[in-house]
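In: coordinates for the following, if possible.
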Amino acid sequence: MLETILPPEKYEVTTVTSGKEALALLDKKEWDLVISDIMMPQMSGYELTRLIRERYSLTELPILLLTARSEPRDIQSGFLAGANDYVKKPVEALEIRSRIEGLTTIKKVVQEQLQLEAAWLQAQIQPHFLFNTLNAVIALSDIDLDKMRNLLEEFSHFLRHKFKFQNMDELIPIEEELSVVRSYLYIEQVRYENRLQVIWEIDECEDLRIPFLTIQPLVENAIRHGIMKRIHGGQIFIRVSVRETYTEISVEDDGTGMDKDTILRIKETRAGSKSGVGLINTNLRLKRHFGTGLEIESTPGHGTKVSFIVKNKVRLVTK
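Out: Take a look at the predicted model:
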């Protein structure tokens, strides 16, 4: 039906016969809109909508329901399940095209705004970080010129990548992300010296690709809000652990830890103190790319572990 209503040069339509098939397709690519009949075998449109809303917000993946029933309570049920709009059957071509264009346009505008917001948030550099780094450069100019040059080189590398906006929504090789992390940690270790200990545990994972600037904000958060709140500093563990079907990337510290409310605010994307901005933003971007976000384990006074999962690519073996 939709194939005949929507012009193929403007819309690419994929049709499935059940809600289960629709859910299976969600991870295959990015979708602009889901159009579902309310009455379907095995899984209703309401149930499908609820399941999609567990992963995608109203603006991340709009849902348009088709219904032969127009009672107020039926319409209310659709909106309560998480639908953006509904169209009564039999469908009129002009009406459904208008509804589809409206929903897809809203998604595009919101997505562009999110990309700008992500670029801004990820590129923010705290003034104290800049000032302290420059002060370290000045201090080293009197005692160790080679170390000063190394610090400037790493600082330049870090800044170049921080302002690499064109890649904000792309997946990059993990080694490129780890290179940014190494530059950042070099700068911080020059500043904090023995107060900051870094342990790397990286499995071979050259094929792995992750969103730009996802590990660095976790490391920065661990140092600023965990380790350096303690007089004697502490340790940070950066791990990339390759399993059979997935890879776990984690940043763990033995710092001050987080309380339950802070963890809940980050995972539910609620506004709050500035300490959670980097984690909230990273959590949102990971969900958009992989369907799941950050896992946070923390005990006040004993440290925090922040991790995320990336499914490994399936490798086909031919004989």
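
In: going forward, measure contacts and count neighbours with C-alpha atoms only.
Out: OK.

In: the stretch 151-300 of the chain: helices as residue ranges?
Out: 174-192, 215-225, 260-267, 277-290 (DSSP state H, counting those that start in this stretch).

In: one more: the stretch 1-150 of the chain?
Out: According to DSSP H, counting those that start in this stretch, the stretch 1-150 of the chain carries its helices in the segments 2-5, 19-25, 45-53, 72-81, 93-123, 127-143, 145-162.

In: most neighbours per residue, which of these?
Out: Between those, helix 45-53 has the highest mean count of neighbours, a mean of 20, where neighbours are mean count of other Cα atoms under 10 Å.

In: could you name the helices and strands sitting against it?
Out: helix 19-25, helix 72-81 (3 or more Cα pairs under 8 Å, 6 or more residues apart in numbering; DSSP states H and E).

In: please generate a structure for the following sequence too, so the two can be compared:
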Amino acid sequence: KFLLLVSSILLLCGFDVEHYFTNFTPTYTMTKISYGVFMLIQFFYMLRCLQININEIKNARKLEVELAQNRIAIAISQIQPHFLYNSLTAIKQLCVIDPGRAEQAVGDFAGFLRENLDSLSSSSLISFQKELNHIKNYLALEQLRFGCRLKVHYDIEISDFHLPSLAIQPLVENAVRYGVTKKSEGGTITISTKNTRAGILIKVADDGAGFDMYHKKEDGRSHIGIENVKNRLKAQCNGELTLESQLGKGTVVTILIKKNDGSS
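Out: The predicted model follows:
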């Protein structure tokens, strides 16, 4: 726009010079009219651009509010009364039979609560290592309750990247609540990361109960949390989330964080 304005001024000056030497008034008059029309068009164009910018600002603020609400909703959903009660009950029992392990469990419990509270005020990306520590605190508490029925395997090839807070932990919780613990013999949750050409690949897989993806079933499973994670990944680091599940075989949730979009 600046170049167009400068060009028009130089064009007008050129016609003024011609008019000075030729005294050809009609050309000078037509130039003035043309320039006036041009400036009028530019004025309306700038108004249009201003309106677009205002709309973009409004949409950005709306998205920011939605992301903040999603973070709060997820964080609150993680602090569930039954989970707190079960964790504290298990710690209480350990205080009698294994004080050393009880001390470790208290540390895990405090770390879990701290990370959830931190997520309420966190609007920026966090390190994967920080998210992984939160996951480990959560799983340590669940293993107090389920014992050998809940097995965990880590296959971490890369950890030097960033992602939204509470992007993986809710997926792990779903794997515990609706996957392995739905089987009497339990199962294994596998958390893995890999660096690929497309970007950083994160997987949360379980060999638990699974579900039929093409048949909606009222089994208490919450897909709202997954949708919130999916939306935050897309908005904050251009990440993608996909889910695959087979009834009786388990569930795999895959996150792709594209290169140069949230990875460090």
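
In: sorry, back to before: so which of the helices of the stretch 151-300 of the first structure comes closest to S98 of the first structure?
Out: Of all the helices of the stretch 151-300 of the first structure, helix 277-290 sits nearest to S98 of the first structure, with 26.3 Å by Cα to Cα.

In: after superposition, how close is the closest one to the second structure?
Out: Here the mean offset of helix 277-290 of the first structure against the second structure after fitting is 1.5 Å, by mean Cα distance after the TM-score superposition for the first structure.

In: pull out the buried positions in that helix.
Out: V277, G278, L279, I280, N281, T282, N283, L284, R285, L286, R288, H289 (16 or more other Cα atoms under 10 Å).

In: reformat the residues you listed as TSV; add distance to V242 of the first structure.
Out: Formatted as TSV, these follow (distance: Cα to Cα, whole Å):
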residue	distance to V242 of the first structure
V277	28
G278	25
L279	23
I280	25
N281	25
T282	21
N283	21
L284	23
R285	21
L286	18
R288	22
H289	19
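
In: and these, which is closest to L130 of the first structure?
Out: For the buried residues of helix 277-290 of the first structure, the minimum distance to L130 of the first structure (Cα to Cα) is 17.5 Å, reached by G278.

In: in contact with the counterpart of the closest one in the second structure, which residues?
Out: By TM-score structural alignment, G278 of the first structure lines up with G225 in the second structure. Neighbouring residues of G225 of the second structure by Cα atoms under 8 Å, 6 or more residues apart in numbering: I74, P170.

In: how near is G225 of the second structure to I168 of the second structure?
Out: Distance, G225 of the second structure to I168 of the second structure, using Cα to Cα, to the nearest Å: 11 Å.

In: just R145 of the second structure next, same as before
Out: 21 Å.

In: for these two, indicate the residue with more neighbours.
Out: I168 (24 against 17; other Cα atoms under 10 Å).

In: hang on, isn't the more buried one packed against Q129?
Out: No. Applying Cα atoms under 8 Å, one finds I168 of the second structure not in contact with Q129, separated by 11.4 Å.

In: follow-up on the earlier one: okay if I get the helices of the stretch 1-150 of the first structure as CSV plus distance to I296 of the first structure?
Out: Below are these laid out as CSV (distance: least, Cα to Cα, whole Å):
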stretch, distance to I296 of the first structure
helix 2-5, 43
helix 19-25, 26
helix 45-53, 22
helix 72-81, 28
helix 93-123, 20
helix 127-143, 25
helix 145-162, 24
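
In: what about F237 of the first structure, how many neighbours?
Out: Neighbourhood size, F237 of the first structure [other Cα under 10 Å]: 17.

In: which ones are touching the aligned partner of it in the second structure?
Out: Under the alignment by TM-score structural alignment, F237 of the first structure pairs with T190 in the second structure. Contact analysis of T190 of the second structure by Cα under 8 Å, 6+ apart lists V152, H153, Y154, D155, K203, V204, A205, D206.

In: return the residue of the first structure aligned against the last one.
Out: In other words, D206 of the second structure. Checking TM-score structural alignment: D206 of the second structure goes with D253.

In: go on, the third one?
Out: Across the two structures, Y154 of the second structure finds its equivalent in W200 of the first structure, going by TM-score structural alignment.

In: neighbours of the closest residue to that match other than its chain neighbours, how many?
Out: Spatial nearest neighbour of W200 of the first structure, excluding adjacent residues (Cα to Cα, 6 or more residues apart in numbering): I238 at 5.1 Å. By the criterion of other Cα under 10 Å, I238 of the first structure has 22 neighbours.

In: go on, the one 4 residues further on?
Out: Counted with other Cα under 10 Å, the burial measure for V242 of the first structure works out to 19 neighbours.

In: mind checking what S165 of the second structure lines up with in the first structure?
Out: Looks like S165 of the second structure aligns to F212 there (TM-score structural alignment).

In: distance check, the residue nearest to its match when sequence neighbours are not counted against R182 of the first structure.
Out: Sequence neighbours aside, M168 is the residue nearest to F212 of the first structure in space, at 5.7 Å (criterion: Cα to Cα, 6+ apart). Distance of M168 of the first structure to R182 of the first structure, given as Cα to Cα: 19 Å.

In: looking only at neighbour counts, state which of those two leads.
Out: Neighbours per residue (other Cα under 10 Å) separate M168 of the first structure from R182, with M168 holding more: 20 against 15.

In: so what corresponds to that one in the second structure?
Out: Counting by TM-score structural alignment, the partner of M168 of the first structure is S122.

In: its match touches S165, doesn't it?
Out: Yes. With contact defined as Cα under 8 Å, S122 of the second structure counts as touching S165 (7.2 Å).

In: list the contacts for I5 of the first structure?
Out: A93, R97.

In: how about 7 Å then?
Out: I5 of the first structure makes contact with A93, according to Cα atoms under 7 Å, 6 or more residues apart in numbering.

In: what's the match for F129 of the first structure in the second structure?
Out: Under TM-score structural alignment, F129 of the first structure pairs with F83 in the second structure.

In: ok, for I309 of the first structure, nearest residue in space, not its chain neighbours?
Out: Nearest one to I309 of the first structure, counting by Cα to Cα, 6+ apart, is E248 at 4.7 Å.

In: before we move on, what about Q143 of the second structure?
Out: L150 (6.1 Å).

In: any idea how far the one you found lies from K182 of the second structure?
Out: 11 Å.

In: those two - which one has more neighbours?
Out: L150 (20 against 16).
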